[in-house]
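A.B. asks: For reference, the sequence and a predicted model appear below.
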Amino acid sequence: MKELWVAALILLAAPLAAEEWRVVGDEQFAPYSFVSQDDDTPRGLDVELVRAVLDETGQPYTLRLYPWARVKQMLERGEVDMAFQFAGTPERQAQYELVGPLRSGSTVFMSSTRVVLQDWHSLDDLSPYVIGQVRGYAYEAAFDKADLRRDSSASNPRQLVSMLLAGRIDIIVGDREQLLYFVREQRADAEVRILPTPLVQMPRYVAFAKGDKHRAERFAKALEKLRADGRLQTLLQRWTH
């Protein structure tokens, strides 16, 4: 009888131990996360960073990329266990258990060369212009609350760049490397300029549901190990040099 109880407990525990974490990220955040057109495989710097940390935990997982609005919705509804790559804003800190940062990126303003503005020193300098931003993105607390003319019709950064190049908006805001990636896709470097003063140096985090401290702590411990032994920096250098 004792042996039967032990066997039953093992059978019950095994699925729990092997349960996969469901991990999702933004499919339109190249070069940090995007879906390969050849085989639909998630690729990018952030994908590799997240995979490396999860592999260190030893935790089975599945990783998929979706539109950003769906990524947030899935996490909020409890349909997934973890999502990336969230900006480290006070709003996001209040919404989720954020772990990281995985890395930091420079959030900048990019204008068409038709715009006379060469740089900005206060948000008031931007008030004469229509600022394009991706619907649902958080950028920086003061900017997000500022009374500016905004166009939030873009659903992803590639679309945002296309709108700028088409002359539909004056200035766009986003991650420097990402905006340049999409500009170069369209061979339009000569048509845009990046304003020299960045909006913010924005750390990027992974997110768990508020209160899910167990998973958050496991990920944080593995992330710190990769940071300490240099593996995180090796991945970063491979993508940024």
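C.D. replies: All right, it came through fine. Numbering: from 1, shown residues only.
A.B. asks: from here on, contacts and neighbour counts on C-alpha atoms
C.D. replies: OK.
A.B. asks: Grab the most central residue of the chain for me.
C.D. replies: Here the mean C-alpha position of the chain is nearest to the C-alpha of Gln85 (CA atoms, centre = their mean), at a distance of 2.5 Å.
A.B. asks: Next, it: secondary structure please.
C.D. replies: strand (DSSP: H, G, I helix; E, B strand; the rest coil).
A.B. asks: and the gap between it and Ser33?
C.D. replies: 9 Å (CA to CA, to the nearest Å).
A.B. asks: Give me the neighbour count for Met82.
C.D. replies: 26 (other CA atoms under 10 Å).
A.B. asks: if I read this right, it contacts Val50, doesn't it?
C.D. replies: No. The pair Met82 / Val50 is not scored as a contact, 10.4 Å apart, by CA atoms under 8 Å.
A.B. asks: and here's the other structure:
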Amino acid sequence: MSAFNRLVCLLLLACLSPLAQAERLRLVSDDWAPYIYRQYGRPAGIDHEVVSEVFKRLGVEVDWQFLPWKRCLAMVEQGLADGIMDTFHVGERESYLIYASEPLSTVEFVLYQANARPHPVQRLDDLAGLRIGTSPGYTYGNALDDSTRLHREDAPTHEANFGKLMLGRIDLLITDRRAGRYLRQQLGLQDSVRELPLVIERQPQFLGLARKPGREALARAFSEELQRFKLEPAYAALAARYTQAAEDFLDTVEQHDRSTPR
């Protein structure tokens, strides 16, 4: 780190409110594997590890709490939580959220269908009249959010959406590509559920902090340190570990698919 960058970081930290320095931050999220999720009762995931490391370098301690997504947003809006993980930069949330400018990761929303009930979907217009499994409080991009030709059906969890898909209570579900692949494997649905190639939306994910005194400085300090961390071998090793795990999983799925008759 250059002397100038060290000075900038120190000045930003000096601007943090006594509250942020003296107390632990309470960050909320829903289960959003592989980005952040509970594993054996403890938080895990690549974005969890990244945020934990950055705040450790800033001398800020963090408590983690997992809740349904709409409740996470309400907790931050009501001042009952200090921040939220992996949120999109949505204009309506700026009244109560301060976004760290450096993204944590990027998601790709895609569709999943039950192999027993295929739907020929190649573009968004093909979703007209179909029941699409969604999550409460999630935004999937203007094209889908503003559409009046499809029917959104919320489920309390991502797992519940896969269950509804298998029962035929929805026609398709939408979720992030990595999250969908992770859950499909966890639920043992590799032979029953297919990922469609159409990408509905790509969105960067950010750390959002509650609008409280000193949080603008904390968001700037977090972004500066995250940018530095991304240039270090430690970040590359972390990303490689999760990438390798995903590639190993996909290789297993592809080998299984090749051995399964069509």
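C.D. replies: Arrived safely. This structure is a prediction, so every number in the text was calculated from the model and none was measured.
A.B. asks: returning to that earlier point: overlap of the contact sets of Gln85 and Ser33 of structure 1?
C.D. replies: 25-26, 46 (CA atoms under 8 Å, 6 or more residues apart in numbering).
A.B. asks: Okay, the equivalent of Ser33 of structure 1 over in structure 2 and Arg24 of structure 2: tell me how far apart.
C.D. replies: Under the alignment (TM-score structural alignment), Ser33 of structure 1 pairs with Ile36 in structure 2. Distance of Ile36 of structure 2 to Arg24 of structure 2, computed by CA to CA: 19 Å.
A.B. asks: can you give me the helices for structure 2?
C.D. replies: Assigned by DSSP state H, the helices in structure 2 fall at 3-14, 18-22, 46-58, 69-77, 142-145, 158-167, 177-186, 215-230, 233-258.
A.B. asks: and of those, who's closest to Gln113 of structure 2?
C.D. replies: Evaluated over these, closeness to Gln113 of structure 2 peaks at helix 158-167, with 7.1 Å, by CA to CA.
A.B. asks: starting at the chain centroid, how far to that closest one?
C.D. replies: The chain centroid and the centroid of helix 158-167 of structure 2 are separated by 19 Å under CA atoms, centre = their mean, to the nearest Å.
A.B. asks: re earlier: pull the contacting residues for the match of Ser33 of structure 1.
C.D. replies: So Ile36 of structure 2 contacts 29-30, 43-48 (CA under 8 Å, 6+ apart).
A.B. asks: Between all of the residues you listed, which two are at the greatest distance?
C.D. replies: Asp30 and Ile46 (14.4 Å).
A.B. asks: who touches the corresponding residue of structure 1 for Ala114 of structure 2 in this structure?
C.D. replies: By TM-score structural alignment, Ala114 of structure 2 lines up with Ser112 in structure 1. Residues near Ser112 of structure 1 by CA under 8 Å, 6+ apart: 164-165, 167, 170-171, 191-193.
A.B. asks: who wins for neighbours among those?
C.D. replies: Ile171 (29 neighbours).
A.B. asks: From what I see, that one and Val108 are in contact.
C.D. replies: No. Using CA under 8 Å, Ile171 of structure 1 makes no contact with Val108, being 10.1 Å away.
A.B. asks: Let me know the angle separating the longest strand seen in structure 1 from helix 231-240.
C.D. replies: Longest strand of structure 1, by residue count under DSSP state E: strand 96-112. Orientation check (axes from the mean of the first three to the mean of the last three CA atoms, to 10 degrees): strand 96-112 of structure 1 against helix 231-240 gives 20 degrees.
A.B. asks: which parts of strand 96-112 of structure 1 are buried?
C.D. replies: Going by neighbour count (16 or more other CA atoms under 10 Å), the buried part of strand 96-112 of structure 1 is 96-103, 105-112.
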